[in-house]
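> Generate coordinates for the sequence data below:
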Amino acid sequence: MNKKLIALALAALPAAAMADVTIYGTIKGGIESNKTYSSSLGFDSNGNPRSGVQVNDWISSIGFKGTEDLGSGLKAIWQVESRLHIDGTNGAANKASSDGFATRDSFLGLAGDSWGKFRFGRLSNYANSDMEQVDPGSYFGGYSDESVAGLGMFTRLDGRVNNALRYDSPNWAGFSFALLYGTDESRVTGTNGSRTNNQTWNLGLSYENSGFFGKYNYENWGDADQLASTKSWHRLEGGYNANNLYVALGYQQVEGYGFGSYYNSVLGAVANLAVLNAGATQAQINAAKLKTKEAAFTVGYSFGPLTPYFTYAKGYNASLNGTDISNSGYDQYLLSLNYAMSKRTSVYTSAGTVKWKGGISSENSFGLGLIHSF
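Now for the predicted structure:
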């Protein structure tokens, strides 16, 4: 009886009210053996990270999206996307803003065939939505530098912006661009007594043709110098993806104040403490300009359903107020393999290591898991 009533109620709904909603998502996770400085496994008596086996989610998500044709080539577009955790956790405590309902790209906007699209809401910066070709893998993302089975450090600034407006251009013979603005709605009082204006500006440029691609990302964080954090960021990526061959190269430069933009958040705190012990005050550190430079390279080749990848990333010595910090860089090596069991399900495995300069213990990670898209 109840089933018949439900069926009749659904049949009575206007077809247009249901036809434009798409449910989509990705479920992925696996078993990992990790030894990293940001690991929840803790540290030994010498301050070195402990190793251990973990069952981890590899950033699963579910989303709902749709469009409405408004006529004359104009459409209303919307999306609500949320993070999932198939390992039963709700994410790291300091990453609460990335968990819950509508905390991934969620927006409302308009799109036109000839002029592109405009959206507002919580939106990805350009590097997060259109780049990361140097980082094709899947791995735990509790912290940006938690797992070294992927380029979590190189992509640490790829993310989403609250209270954002974004315009994406149409494609002109392979060329396109995107512009994002994130407002500072709080405008709190800064350390100098004046109101801050920590708005975000982000520009993305792209060219793609016959498998070749080149992309550029620039982002600026307004009055970030008052917060001892990231101020500006440039990234370039280029490569080739066609005929079973995958090649991607990347280079980025990040400038900030204090150690807010360092490669690894935990080691950044250690470096901060070392400078304090050398006689600098915390205020002096916060006002000092820190610059980091990194390069990354990934190559892969598909043999039927099998695609192996090799990745190398290098973090050069950071500099503070123009002076190099000795042995502050890193070298990262990563081998991964994706086996496509079907169009929607894959087996994925990877092994990576990060070698830090200056005698700091290396970090290691190995993972094996499944990926399913729907």
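> From here on, just use CA atoms for contacts and neighbour counts.
Noted.
> Let's verify the residue nearest to residue 108 when sequence neighbours are not counted: helix, strand, or coil?
Nearest non-adjacent residue to residue 108, counting by CA to CA, 6 or more residues apart in numbering: residue 78, 4.4 Å away. The three-state label given to residue 78 by DSSP: H, G, I helix; E, B strand; the rest coil is strand.
> you'd agree residue 78 is up against residue 105?
No - contact status for residue 78 versus residue 105: not in contact, 10.0 Å apart, counting by CA atoms under 8 Å.
> and for comparison, fold this next one:
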Amino acid sequence: MNKIFKPSLIAMAVSSVAFTAFPTIAEETDAKYDVYGIIAVQAHYRDYENSPSLTGFQTNNESRIGFRGSKQFQNLGPKFIWQIEGGYVDPSYSDHTSNGGFGERDTFVGFEDFESFGQVRIGRVLTPLYEVVDWPGANPGLGDVWDWGGLIGGAKFQDRSSNTVRWDSPEWGGMTFDVAYGRTKAAATGSDEGWWQGAAAHYKVGPFQFDAAYEVNRNTAESFQDGTLDTSAHDPSTKQTFNRVWDNNTYLVGVQGWFENGISFFAQYRIQDAEVTEGIDSGREEKQNAMTSGLMYNTGDWQFKVGYTKNFELEVNGEKVEDSSDDVISAQAMYFVDPSAVLYVRARDVTMGGNTVDSGNTGMTYDRWKSDSFNEVSIGVEYYF
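Sure, this is the predicted structure:
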């Protein structure tokens, strides 16, 4: 909708200066932009193992919209690119008012020239490692374990991160590279001094693609309150707050394959380590590895897919924490009602291990966040435009 504003004297003066500084306004014949998005709603029923208040029906509304474009500047070789994308309207089991903001997803400016340097973006984007964690590794419905699941301390990886500079290379003989650096959300608000950097490499040969990625996270702050493990060592009624700082390293290798008979697959393995560098239990070392896999078959307008993911047991200073592993198995049938739209049905079983770990303060433990185990059956629709 066009709106007409009555300009003030100040606005007129500013406009006059602007047009004096830039006397020629080029026609936007080489500027391109489009509106895009997805209408995605999933209705599911979950049966939680230990959380009866959450058991029941909910919807997961991942609908979102974005704007993106490019402009070939007259006096600059690389093409200018930009994007602004809103967040999910209403993810399940979350507070609607804290989601769906404009710019919540990939929102950036940058330049690209894939005949020379590739693409550089600044803003809010996926990290190179998380890009392959998210896809194909977390589908169908494997994210509770593979993505945000696990028990290791610190930050095993960022996902979509603001304050980021990212470079994506052109393709060189089937090989591409991604490199990025950024500050964490907590660092941006002064809560810690966290930063991260990461890289990924992808090599395509025949029907296969091989992926490798690495991400380092440094200076991640953690605050927690002790629970009581040994009542003879501590007063059960007393809780203290402790602070520490973590450094993390995460490594990922994976392979994908697509075959002419309609079968495709993926498999990834992730190695994660963490160390306390400051605060309570300085020198503490933790390790937790994980794997994910999926098999897909396309026939006509149908696609059938199964996936399995596992977080192995957490190790603290070389000792395994019993009952700390997680896994999920998922099966999905999808029907393409249109090249741009699908209907699907999905069933999955999510099994979460324990979340209690030794705090590092003699005789004390505390709980790290982890979802409860649950079974789920869902149906959904997705329309891309």
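> and the alignment partner in the second structure of the residue nearest to residue 108 of the first structure, how many neighbours does it have?
Mapped onto the second structure by TM-score structural alignment, residue 78 of the first structure lines up with residue 82. Neighbour count of residue 82 of the second structure, defined by other CA atoms under 10 Å: 19.
> cool, and residue 12 of the first structure?
As a burial measure, residue 12 of the first structure scores 9 neighbours (other CA under 10 Å).
> what's the spacing between it and residue 127 of the first structure?
Distance, residue 12 of the first structure to residue 127 of the first structure, using CA to CA, to the nearest Å: 44 Å.
> Likewise for residue 370 of the first structure?
25 Å.
> Compare those two (neighbour count), which wins?
residue 127 (26 against 20).
> Could you look up the SS state of that one?
Residue 127 of the first structure ends up helix, using three-state DSSP.
> From residue 87 of the first structure, how far out is it?
27 Å.
> Please apply the same query to residue 269 of the first structure.
29 Å.
> give me the element residue 286 of the first structure is part of.
Assigned by DSSP states H and E, residue 286 of the first structure belongs to helix 282-287.
> again with residue 346 of the first structure
strand 345-356.
> In the second structure, what stretch matches the next helix or strand after that strand?
Going down the chain from strand 345-356 of the first structure, the next helix or strand is strand 363-373, by DSSP H and E. Matched against the second structure by TM-score structural alignment, strand 363-373 of the first structure falls on residues 374-384.
> That stretch vs the first structure, average distance?
Stretch 374-384 of the second structure differs from its equivalent in the first structure by a mean of 0.8 Å after superposition (mean CA distance after the TM-score superposition for the first structure).
> Buried residues of that stretch, list them for me.
Using 16 or more other CA atoms under 10 Å as the test for burial, stretch 374-384 of the second structure gives 374-383.
> now swap in stretch 293-300 of the first structure and tell me
Result for stretch 293-300 of the first structure [16+ other CA under 10 Å]: buried residues 293-300.
> Take these and keep only those in strands.
Using DSSP state E, the subset of these located in strands is 293-300.
> thinking again about what came up before, could you list every residue that touches the match of residue 78 of the first structure?
68-70, 107-110 (CA atoms under 8 Å, 6 or more residues apart in numbering).
> That one and residue 124 of the second structure: what is the separation?
11 Å.
> Could you do residue 132 of the second structure as well?
From residue 132 of the second structure to residue 124 of the second structure the distance is 17 Å (CA to CA).
> and what of residue 183 of the second structure?
From residue 183 of the second structure to residue 124 of the second structure the distance is 11 Å (CA to CA).
> Overlap in contacts, residue 82 and residue 124 of the second structure.
107-108.
> Alignment lookup: residue 217 of the first structure to the second structure.
By TM-score structural alignment, residue 217 of the first structure lines up with residue 213.
> so its match sits in a strand?
Yes - if the criterion is three-state DSSP, then residue 213 of the second structure is within a strand.
> what residues are up against it?
With CA under 8 Å, 6+ apart, residue 213 of the second structure has these contacts: 128-129, 198-201, 251-253.
> gap between the closest residue to it other than its chain neighbours and residue 133 of the second structure?
Once flanking residues are discounted, residue 213 of the second structure sits nearest to residue 200: 4.0 Å by CA to CA, 6+ apart. Counting by CA to CA, the gap from residue 200 of the second structure to residue 133 of the second structure is 11 Å.
> Same question for residue 306 of the second structure.
17 Å.
> These two: which has the busier surroundings?
residue 133 (24 against 21).
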